[in-house]
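Enquirer: Below are the sequence and a predicted model for it; my questions follow.
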Amino acid sequence: MIIYKEISKLNKKFRLLNEEKILLGTDGSVTNILEILFEDICKVETINQKIVDNTNYREVILKVNDIPLVYAISKTPFKNIEEENLREEIKKDLLSADIPIGKIIRKYNLETRREIKSIGIAEVDERLKTLLKTNYNQLPKRTYNIIYKNKILMEITEIFAIRGKL
């Protein structure tokens, strides 16, 4: 997938904000971009979390200045983290604290890369509208993998609700 071409096609249909294009196409930390755009610390509010078959499923809202900006679902198969100490530390951070994934990666100085799997538009239901405090029926969405030591560390889907909040 050629990212800028996918974003260009999506822009023709949806008229993306420049900030949305950046968030959709970045292969870096979304947390960092949100902190730069909104000039304050990004916090996580966990909506739901469970471990099934040694895989952590986490549903969160990323907020800056208590403004909900991103809805995200992450899937972390712990078996893909070979180092036992690191696996337990990451598991502890995911389960016990509302820490953004970008900050967990930075905390443990992990050399990772992001592979974007898909970019599109999400239909936003009433539950998400309430969580994101938005009236938009459609919002930009992407799914990507975070790769660590050639294995999928996490799969993340994000829906961006920055329209009207900048």
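Expert: Received the coordinates, thanks. Numbers count the residues shown, from 1 in each chain.
Enquirer: make it CA atoms for all contacts and neighbour counts henceforth
Expert: OK.
Enquirer: Mind listing what's buried along stretch 58-66?
Expert: Of all the residues in stretch 58-66, those buried under the rule 16 or more other CA atoms under 10 Å are R58, E59, V60, I61, L62, K63, V64.
Enquirer: And for stretch 30-40?
Expert: Neighbour-count burial for stretch 30-40, with 16+ other CA under 10 Å as criterion, is recorded at V30, T31, I33, L34, E35, F38.
Enquirer: What count of nearby residues applies to D98?
Expert: Around D98 sit 15 other residues, with neighbours defined as other CA atoms under 10 Å.
Enquirer: wait, isn't P77 in contact with N54?
Expert: Yes - assessed by CA atoms under 8 Å, P77 is found in contact with N54 at 6.4 Å.
Enquirer: Quick check on the two: which one has the bigger neighbour count.
Expert: Neighbours per residue, other CA under 10 Å: of P77 and N54, the larger number sits with P77, 20 against 11.
Enquirer: dropping in the other structure now:
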Amino acid sequence: MHRYYGRHPFAAEELPFRRDGFIRAGAITGLAGERLALSQLPPFLRALLATDGTVTKILEAYFWEPLVVETLEQRLETATEPVPWLEIERGDRCMLRDAQLRGSESGRCFAEAFSLIRIEFIPDDFRQRLIDREIGIGVLIRDSGLESYREVLDIGLDRLANGESAVFRTYRIIIARRPVILITEYFPLALYGKP
């Protein structure tokens, strides 16, 4: 949860890909301050950063392979600092979930995702399926028929646990007009073609 502490809400006009999938002079920045023009990213990777749809289905169509969501860790944690992106206050309980999207045939990891979830604001049946790690969050939302809205909050460069370079996007899912889920997805550059 600490990765979201100290992050302040943006004004709507500052959000990446708020209205358009094209940002002429757009660039992403890494932890060390390095910048990479969005135009230098492979086209499919740019599409992944901009989409407000379910990434699992997009990846399945692109790589032409069914994906499985492998939950690496899932736990409840109490916030020690506010997380404005989800309206979390110090002392609020949230669910944290680390997962990988893997090809069911190749075993390749196409994406890693870290989720922060306000479980008290999601319906009981949805919550139970989430806790049971039945399927991925996006598929679960679609299958449950929940009306939701996704809003990309941040994009950038980072490193995965294995040291590989990756691009990421952080977005929140709004359900019943309340921000409920915050997800950061990482896409390894080596897999999608280095710029």
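Expert: Yes, it's here. Just so we're clear, the structure is a prediction, and the values are computed from it rather than from any experiment.
Enquirer: And the TM-score between them?
Expert: For this chain pair, the superposition-based TM-score is 0.81 by TM-score structural alignment, normalised by the length of structure 1; 152 aligned residues with a CA RMSD of 2.3 Å.
Enquirer: what separates N145 of structure 1 from S96 of structure 1, distance-wise?
Expert: For N145 of structure 1, the distance to S96 of structure 1 (CA to CA, to the nearest Å) stands at 23 Å.
Enquirer: Quick one: map I156 of structure 1 onto structure 2.
Expert: For I156 of structure 1, the equivalent position in structure 2 is taken to be I183, counting by TM-score structural alignment.
Enquirer: And for its match, the neighbour number?
Expert: 21.
Enquirer: now swap in G136 of structure 2 and tell me
Expert: Neighbour tally, G136 of structure 2, other CA under 10 Å: 20.
Enquirer: so it touches V69, yeah?
Expert: Yes - the criterion here is CA under 8 Å, and G136 of structure 2 meets it with V69 at 5.8 Å.
Enquirer: what sits up against stretch 9-18 of structure 1?
Expert: Stretch 9-18 of structure 1 is contacted by residues G120, R163 when judged by CA atoms under 8 Å, 6 or more residues apart in numbering.
Enquirer: actually stretch 166-185 of structure 2, not the one I typed
Expert: Contacts of stretch 166-185 of structure 2 (CA under 8 Å, 6+ apart): 49, 85-87, 111-119, 121-122, 146-160, 186-189.
Enquirer: so of those residues, which ones are in helices?
Expert: If you go by DSSP state H, the contacts of stretch 166-185 of structure 2 have L49, L189 in helices.
Enquirer: What subset of the contacts of stretch 166-185 of structure 2 is buried?
Expert: Burial by neighbour count, 16+ other CA under 10 Å: within the contacts of stretch 166-185 of structure 2 this picks out 49, 85-86, 111-119, 122, 150-159, 186-189.
Enquirer: how about stretch 41-50 of structure 1, aligned to which bit of structure 2?
Expert: Using TM-score structural alignment, stretch 41-50 of structure 1 pairs with 66-75 in structure 2.
Enquirer: Next, the buried residues of the matching stretch.
Expert: P66, L67, V68, V69, E70, T71, Q74.
Enquirer: Can you pull out the residues in contact with it?
Expert: Stretch 66-75 of structure 2 has contacts (CA under 8 Å, 6+ apart) with 56, 59-60, 95-105, 133, 135-136.
Enquirer: Over to stretch 61-68 of structure 1?
Expert: For stretch 61-68 of structure 1, contacts defined as CA under 8 Å, 6+ apart pick out 31, 34-35, 38, 40-47, 69-72, 100, 131-133, 161, 165.
Enquirer: related to what we said a few turns ago, export the buried residues of stretch 66-75 of structure 2 to JSON lines and tack on secondary structure?
Expert: Listed next are those as JSON lines, based on DSSP: H, G, I helix; E, B strand; the rest coil:
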{"residue": "P66", "secondary structure": "coil"}
{"residue": "L67", "secondary structure": "strand"}
{"residue": "V68", "secondary structure": "strand"}
{"residue": "V69", "secondary structure": "strand"}
{"residue": "E70", "secondary structure": "strand"}
{"residue": "T71", "secondary structure": "strand"}
{"residue": "Q74", "secondary structure": "strand"}
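Enquirer: and those residues as JSON lines, adding distance to A25 of structure 2?
Expert: Below are those laid out as JSON lines (distance: CA to CA, whole Å):
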{"residue": "P66", "distance to A25 of structure 2": "35"}
{"residue": "L67", "distance to A25 of structure 2": "34"}
{"residue": "V68", "distance to A25 of structure 2": "36"}
{"residue": "V69", "distance to A25 of structure 2": "34"}
{"residue": "E70", "distance to A25 of structure 2": "36"}
{"residue": "T71", "distance to A25 of structure 2": "36"}
{"residue": "Q74", "distance to A25 of structure 2": "38"}
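Enquirer: so how far is S115 of structure 2 from whichever residue in structure 2 pairs up with L94 of structure 1?
Expert: In structure 2, the residue matched to L94 of structure 1 (TM-score structural alignment) is L130. Look at L130 of structure 2 and S115 of structure 2: by CA to CA, they are 11 Å apart.
Enquirer: Next: S39 of structure 2.
Expert: According to CA to CA, S39 of structure 2 stands 28 Å off from S115 of structure 2.
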